[in-house]
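Q: Sharing a model prediction with you, sequence too.
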Amino acid sequence: MKPLAYRMRPTNLDEVVGQRHLIGPGKIIRRMVEARLLSSMILYGPPGIGKTSIASAIAGSTKYAFRKLNAATDGKKQLQQVAEEGKMSGTVVLLLDEIHRLDKTKQDFLLPLLESGQIILIGATTENPYISISPAIRSRCQIFELKPLSTDDARALLIEKGNGDLRSTLNSLELAVLSTKQELQDKHQDDQKIIITQKEMADSIQMKVQNFDASGDGHYDLVSAFQKSIRGSDTDAALHYLARLIESGDLVSICRRLAVIAYEDIGLADPAAAEHAIVAIQAAQMVGLPEARIPLANAVIELALSAKSNSAISAIDAALADIRNKKVDSIPANLKDAHYSGAKKLGHGVNYLYPHDYQNDWVAQQYLPNNLLHASYFAPKGNSKVEARYKATYQKLKQMQSDNLRNNH
């Protein structure tokens, strides 16, 4: 017997659960179907939330032939068969799963068929199509994002435990029914009505399904929300997203992102907090999950409540922009390496002033290339006592260097 999720697949739009923002009354996909003016589209979102169901419902509602292929496993031969069918019948709806894996050969074959309307393509993907799908295909398709089911779409237990994944929810429901039915058969009571309790349903689902995909949108959205919550000093939100990342078991991503946050978002405003974060990361890596959650929570709370500054990342990005966009002059001769025979003849290292030979270990001399003499990349904010101290020192030294340049030119 085929799985319940397969047997429950809708044959028209009215049978689709959820996605009201696309198929509800007056919404875009329903309007397209009712007007019989279908265009190719890409449906993207987490697994199990209705991409295939909507495609089959569109085909059922319009009475077009419906075929399903996988861009990763099906070849040009299968595409040609669908194309022939579209030629014979006028139009065929093709659900192309994992469309982000469509190679150039298949893409080149499909493009003219989409232009002619011989094939109405419904691409399905868990990847962000604006990143993972070629512009040639994207430009010929409407792009629709599907959402996980909400508690308004089905019973609270099934949705909360299934986390909006309808396929997982239906499969769990089937497991609950079949396991209960087996018990009744053992008692020769299989003709009786089967009643599934909330406890039996919860036992069948066991663990809440999480939409974790190390290379998909869900992963990047999660680490993005994690960083933005710490940057925004929302401790509770930061802990929430940390918990979701911990539940995914992806300790590597947590540690990497936390190290980035420590220096990108807190940085010079509180160097001690950034240092503490690195120590916490090392401890987390040493003990592993689940104990790693303890040092990670310490770090997240401290970073969320620390003063914030992005002056360091802004400074290096400004310097990189000059390197990438401007013609950069040679390194001043006095700074060039002089630790080899013949360097002096080239003028390398000549007239270099050794700062430690001077008062306060500082002496004015040119360090930047000629065309960047007056460049200023570091713009400290001074939001904390630490950064305010850096700011004062930077500005004082910058002024002294500027005065020296003015006096010597």
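A: Cool, the structure landed.
Q: CA only for contacts and neighbour counts going forward, please
A: OK.
Q: who's in contact with the closest residue to A262 other than its chain neighbours?
A: Nearest-residue entry for A262: A274, 4.6 Å, with adjacent residues in sequence omitted and distances by Cα to Cα, 6 or more residues apart in numbering. Going by Cα atoms under 8 Å, 6 or more residues apart in numbering, A274 touches 259, 262-263, 266-267, 303.
Q: what helix or strand is A274 on?
A: Per DSSP states H and E: A274 is located in helix 271-287.
Q: Can you list the buried residues in that helix?
A: Across helix 271-287, burial judged by 16 or more other Cα atoms under 10 Å covers 271, 273-278, 280-285.
Q: try this one next to it:
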Amino acid sequence: MQQKPLAYRMRPTKIEEIVGQSELVGPGKIINRMVKAHLLSSMILYGPPGTGKTSIASAIAGSSQYAFRTLNAATDTKKELQIVAEEAKMSGTVVLLLDEIHRLDKTKQDFLLPLLESGQIILIGATTENPYINISPAIRSRTQIFTVHPLASADISTAIDRALHDRTNGLGSEPVKLDPAAKNLLTHRTNGDLRSALNALELAVKSTPKQADGTIHVTLTDVEACLQQQALTQDKDGDAHYNVISAFQKSIRGSDPNAALHYAARLIEAGDLTSLIRRLMVIAYEDVGLANPAAAARTVAAVQAAERVGLPEAQIPLANAIIELALSPKSNSAMAAMAAALKDVRTGKYGTIPPYLRDAHFKGAKELGHVGYQYPHDFPNGWVNQQYLPDQIKDAQYYQPKETGKMERAYAEQYHKLQAAQHQQPKEDSHD
């Protein structure tokens, strides 16, 4: 029978063996206190892959001596849940790790809820998706939500040392020499994902020939070959993906080209060109906007070039756009103006369109009062003092110029000039 992966074999069996997540399982912390007091309650563990969600569940069960079962909300059926429920009736309590709990359908949820209420099943839901968005309120109200974070390099180093010395479940039965540079890569390149680090270590050890003295010497080159792209956890459907995109936009908005390039590199390395170029287009108009309209146009050109040439060359025009947007003056005045207008419309503040602005290209328009429109091109400078907003909101001013860039300063000057003229100049006679 094939041996289980190293990361699986090294799962902790008691709370003290958990690596990392000290803010949850350290002495005096909430999960540790729950275990010590024998007052376990259902919970949801939310965080990236390989950060210890399953390990925490396993350790809770081991420390409490309760039966421990694992199911997957997406792939296991209601029948599997019923088997766990029967076991809970016989033994009193079962700790159930339900992976991908965000994919729990209503039938399974309805079956599970009474068992959570009675305490027969202590549910530990594991998810990489934001539970406040992706998990039903009925489940959330019966659980506590705890966030687990990517492990620090020191935590991964500790776990690697344990695995190398553990003769029962780890790699301690073989004399392994792990070069410091190789270990450093495992602890830093895996982005806080312990599962990825341990499985790469095992692959490196198992695939490296023994030396004449029987030692397995694992070098930096060996680990590089085994890691490949495992460190990149930008799952296109997971929170890590959205966190990188969020950090990317906020870095450009904050005028930090180095941070913006870093997060862009993560998306490029993960092969996610689509998300990167879409976000760049949004940033160009949302965050730079009227402060530098030319930068928005150049971003469109850069995106079109990137789409045409594809990766890896796409990174070149995108780098140009990223740096320009990061260092451009910023203005969100256009976005804010549209948001303000939408707010009025959505709350019923829109009034009646003035009759002279209504469509007059049909027979009977005059009889309906659709007359009086003044054609601006018939007047000097192409402008005439005329009300365009409905009477109910005639003084609304959605656009609030920002003068952070040369172009918007010019727009602001024209805007203020027109506003002043509208309030001072007497209205012209109407043209039908």
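A: Good, I have the coordinates. Worth saying up front: this structure is predicted, and the values here are computed from it rather than measured.
Q: TM value for the aligned chains?
A: The TM-score (TM-score structural alignment, normalised by the length of structure 1) is 0.93; 401 aligned residues with a Cα RMSD of 1.9 Å.
Q: before we move on, back to that, what about the helix holding A274 of structure 1, how far off from structure 2?
A: Once fitted to structure 2, helix 271-287 of structure 1 is off its aligned match by 1.1 Å on average (mean Cα distance after the TM-score superposition for structure 1).
Q: can you tell me what part of structure 2 that helix aligns to?
A: Under TM-score structural alignment, helix 271-287 of structure 1 corresponds to residues 293-309 of structure 2.
Q: again with stretch 46-55 of structure 1
A: By TM-score structural alignment, stretch 46-55 of structure 1 lines up with residues 48-57 in structure 2.
Q: thinking again about what came up before, nearest to T197 of structure 1, out of the contacts of A274 of structure 1: which one, please.
A: L303 (44.7 Å; Cα to Cα).
Q: so which strand or helix has the aligned partner of that closest one in structure 2?
A: Using TM-score structural alignment as the criterion, L303 of structure 1 maps onto L325 of structure 2. Per DSSP H and E, L325 of structure 2 falls inside helix 315-327.
Q: Please report how far the residue lying farthest from the centre of structure 1 lies from L79 of structure 1.
A: Most distant from the centre of structure 1: K345, at 55.1 Å, with distances by Cα atoms, centre = their mean. To L79 of structure 1, K345 of structure 1 is 71 Å away according to Cα to Cα, to the nearest Å.
Q: What helix or strand is the residue positioned nearest the centre of structure 1 located in?
A: Most central in structure 1 under Cα atoms, centre = their mean is Y220, positioned 2.0 Å from the mean C-alpha point. Per DSSP H and E, Y220 of structure 1 falls inside helix 217-231.
Q: thinking again about what came up before, how much space separates the equivalent of the residue farthest from the centre of structure 1 over in structure 2 from Y356 of structure 2?
A: Matched by TM-score structural alignment, K345 of structure 1 corresponds to E367 in structure 2. As judged by Cα to Cα, E367 of structure 2 and Y356 of structure 2 stand 12 Å apart.
Q: Find me the equivalent region of stretch 404-416 of structure 2 in structure 1.
A: By TM-score structural alignment, stretch 404-416 of structure 2 lines up with residues 383-395 in structure 1.
Q: Would you state the strands of structure 1 in chain order?
A: 41-44, 65-70, 92-97, 119-125, 142-145 (DSSP state E).
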